[in-house]
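Novice: sequence and predicted structure are below.
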Amino acid sequence: MSFNSLPLEIKQTIWQLALHAAVDEPEVCIVWPIKTGGYDPISKPFLVDTAFPVLMHVCGQWREFVLSSCQQPSSPVKFRFSRQANCRVPYRHFRPSTDILYSSSMNHEEAIKCHLIDWEPGVPRTTLAAVRHLAVDWPLWMDPMDFLPELVFRACPDLEKVSVVFPSSRQAIWSCFKAPAKRCKLRRVEGADELSAVRDWDEEKVLVSMQWQVDEGAAILDEDAQSTWQNELHIHEHTMGEPGGGWFVGTAWDKKREKFCLEYEPAAFVQYKRSENGDETWVEGCEDRLIEWVDCWKNPGTLEPSPEQLAISPEEWRVNDEDGYKL
C-alpha cells in the first residue's frame, strides 16, 4: 500500500508526528535588543528560528497541511514575516532546557544580571531556572564574576554549560561583534589553543589564544568562588532570614567543595545560507559584523533600537532583522 492510498486521517497523523520531529533540534535564542540603553525592555516572548519543515518541500498537499496546522495554538511551528528573507519564516518558542540562551556584554545588564536576590531580570527567573546552556560573548567573559555567580545562586541553579563566543572559528579576532541577524547556530571552536592573536592587555600587547581566554575566565571563577559563596550566604541570612545554604538547590554549584560544576567551551556563530543549487549550508556568522569598543559600551543611541523597533511583535515580525546598526 502506498502512502497516497492511506486514509486522510492517517496521513495527517503521520504528518503531525513529522512536524513535531522537525522542530526538536536545539536552537539558539538571541536576546533582543542586542544592545540596550539601560531602560530598553527585553523583547518577549523568547523565540527561536527553525528550519522550514521538510514536509513543505514534498508536495502542495503537504505544504498546505503545514501552513494550516501552524494556525492552531498547539502547533509546534509557526510563521512570522522576515524583512531579510522577504517572506514568512518558521519559528517556535524557546525551550530553556534544550535550547541555548545567548546574551552579550551589550545587553546582559538588562537580560540576565541578577542585581539583587529578589531582582527580576529581563529574562524571567522562571525561564532562567530551566536554562542548561548559556552562551556569552568573550568581552563579557573577561569578567565572569560580574554576572555568573549571582546568576547561578539566584536564578539558574542547574546551569550545565557556558559557551564563550568569539567572532570567528577560524582566527582569533579581539573585537566586539554583533550577533547574526539570520538564523544561526553555535559551533564549538576546535584547536582554540592554536588560534592566537596580539591584543591589548593592561596597556601592553600580548599574544593570547582563544582557549586561554576561556580558561582564564574559569580560573577567575575558581579563585573567587569561596568568597563569593560566603558573601551570598551572608546576604541570604541578613536580608532574607535564611541562614545556612539550604535555600540553594541545584547542580551548578557544589556546596560541599564550594566550587562551580560547569563546562566551558570556546564557540562561534555560524549562520544559515542557501547555496545556488538550493542546498542548506552554514557559514561564519560574525567575521563581518565587528564593532568598535566605544560603540559596544558607550555612544548612546549607537546600535540601540528605535521606539518603533521596540514596538514590533516578535511573533508577527522577526525582530532580529531589525539590526538598527547605523555605523
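Specialist: Thanks, I have it.

Novice: contacts, neighbours, all on C-alpha from now
Specialist: Fine.

Novice: what packs against the one helix or strand residue 62 maps to?
Specialist: For residue 62, the element it lies in under DSSP states H and E is helix 60-69. Using 3 or more CA pairs under 8 Å, 6 or more residues apart in numbering; DSSP states H and E as the contact criterion, the elements in contact with helix 60-69 are helix 8-22.

Novice: hold the first one in mind and look at this next one:
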Amino acid sequence: MNQMKTGLLMAAMTALFLAIGYLLGRETGMVMALGFAVMTNLFAYWNADKMVLSMAGAREVSERESPEFHAMVARLAQNAGLPMPKVYIIEQDQPNAFATGRNPENAAVAATTGLLQRLSRDEVEGVMAHELAHVKNRDTLIMAMTATISGAIGMLANFGFLFGSRDRNAPGGAIGQILLIVLAPLAAMIVQMAISRTREYGADRGGAEISGKPLALASALRRIASGAQAIRNEEAEANPAIAHLFIINPLAGTGIDSLFSTHPNTDSRIAALEAMAAEPGFAGAAAQGRSTRGPWQVEENPADATRKGPWG
C-alpha cells in the first residue's frame, strides 16, 4: 500500500513538473521539466532525509552525549521490531519531533530541546513511539520526498516567473506565469496535506501500541499543540515544506481542521487515543500519561531533580 502511495505521489509530482515545463516552453520545456523531475526524484530518494534534517537545524547526538534519550529510543525501537535509528536533537524551544529516512535501516528521529525539557518522560516516550510508527509504516520516505520535491516545485515556479518566456503567444502568457507561481506550489502543498493528514492517525495508534501509553501520547499532543501556538519555530518558518513532517504542525496558529492544515485536528487525535486507552488491551493505561515532571527527573531521588537533559 505504501509503495502504491509513493508511486502515485511521484506520478502526481512528475505531472506537475511537466505542466510547469509545458507552460514555460511547450514541448521543449516539458522534456526539460521531465528530466528535472527524474533527477529530483532520484536525488530526493537518496538525500531527502539529509535535506530535511539540515533544514530543521538538527544535530546528530551520540549515545555518550545523550545516554538516557538513546536508551529510550532503543527500547522503543526494540518494541517496534525496528533497527536502532540515528538520533538527532534540534536546538529549538518549541516542543516538537519528527522522523525521516527512506527505510527502517536508514531512519532518523529528531526531537527538539523544548520537547525534552517541557514534557514528562512518559509523554516523550509516546512522541518518540509515534515517530517510530512512521518509520515502521514507511511513511518517512513518502513525507521526506514530498518535502524535498515540494520545495523544488516552488523553486521551479519562481524560476519560471522570473525567467520564463516573455512571448505573449507562449502557453498561458503573462497571466499563466502569474498563475504558475501561485498554483504550482499550492498544488504541491495539497499533496503534502493529503498524505500527512491520513498518516498521522495511523502513527498515533502505532505509537500508542509501541509505547503502551496512549494517554501519555494524547497528553503530549495537547502540550505540543499549545507550545506550537506560543513558541515560534524559526527553522520551520524559513522552510515550510518540512512542516508536515512534525508530529504537530510547527507553523500552527489554530487547532482546527481545514483544507490548508497539514495535520488532522489535535482534539480529534486526542479523542481517538483516549478511546484507544479505554479498549480492553489498554485497561491500565489510564493511570499514566498525566505527569508534568520533566522527562529526565527522577522522582525517587530528589537530588537528581535538577539534572540536565541528555542533549548536554
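Specialist: Good, I have the coordinates. Since the structure is predicted, the reported quantities are computational estimates derived from the model, not experimental observations.

Novice: mind checking the TM-score on these two?
Specialist: Comparing the chains after superposition, counting by TM-score structural alignment, normalised by the length of structure 2, produces a TM-score of 0.26; 125 aligned residues with a CA RMSD of 5.8 Å.

Novice: list the buried residues in the helix holding residue 62 of structure 1.
Specialist: Within helix 60-69 of structure 1, the residues that count as buried by 16 or more other CA atoms under 10 Å are 62-63, 65-66, 69.

Novice: and the next helix or strand after that helix, what does it pack against?
Specialist: Past helix 60-69 of structure 1, further along toward the C-terminus, the next helix or strand under DSSP H and E is strand 78-82. Packed against strand 78-82 of structure 1, as judged by 3+ CA pairs under 8 Å, 6+ apart, are the following elements: strand 87-93.

Novice: relative orientation of the strand it packs on and strand 78-82 in degrees?
Specialist: Interaxial angle of strand 87-93 of structure 1 relative to strand 78-82 (axes from the mean of the first three to the mean of the last three CA atoms, to 10 degrees): 130 degrees.

Novice: buried set for strand 87-93 of structure 1?
Specialist: If you call a residue buried by 16+ other CA under 10 Å, then strand 87-93 of structure 1 has these buried ones: 89-93.

Novice: again with stretch 5-19 of structure 2
Specialist: For stretch 5-19 of structure 2, the neighbour count (16+ other CA under 10 Å) marks 6, 9-10, 13-19 as buried.

Novice: which among the residues you listed gets closest to residue 68 of structure 2?
Specialist: For the buried residues of stretch 5-19 of structure 2, the residue nearest residue 68 of structure 2 by CA to CA is residue 6; the value is 34.8 Å.

Novice: name the SS class of residue 136 of structure 1, please.
Specialist: strand (DSSP: H, G, I helix; E, B strand; the rest coil).

Novice: now do it against residue 108 of structure 1, distance only.
Specialist: Counting by CA to CA, to the nearest Å, the separation of residue 136 of structure 1 from residue 108 of structure 1 is 9 Å.

Novice: which one of the buried residues of stretch 5-19 of structure 2 is nearest residue 71 of structure 2?
Specialist: The nearest one, if we look at the buried residues of stretch 5-19 of structure 2 relative to residue 71 of structure 2 and count by CA to CA, is residue 6, at 32.0 Å.

Novice: return the list of helices and strands in contact with the helix or strand where the closest one lies.
Specialist: With secondary structure defined by DSSP H and E, residue 6 of structure 2 is part of helix 2-55. Helix 2-55 of structure 2 is packed against helix 139-163, helix 173-211, with contacts defined by 3+ CA pairs under 8 Å, 6+ apart.

Novice: farthest-apart pair in the buried residues of stretch 5-19 of structure 2, please.
Specialist: 6 and 19 (19.9 Å).

Novice: about what we covered before: how about CSV for the buried residues of helix 60-69 of structure 1, with distance to residue 125 of structure 1 added?
Specialist: CSV is the format used below for the buried residues of helix 60-69 of structure 1 (distance: CA to CA, whole Å):
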residue, distance to residue 125 of structure 1
62, 39
63, 38
65, 37
66, 33
69, 31
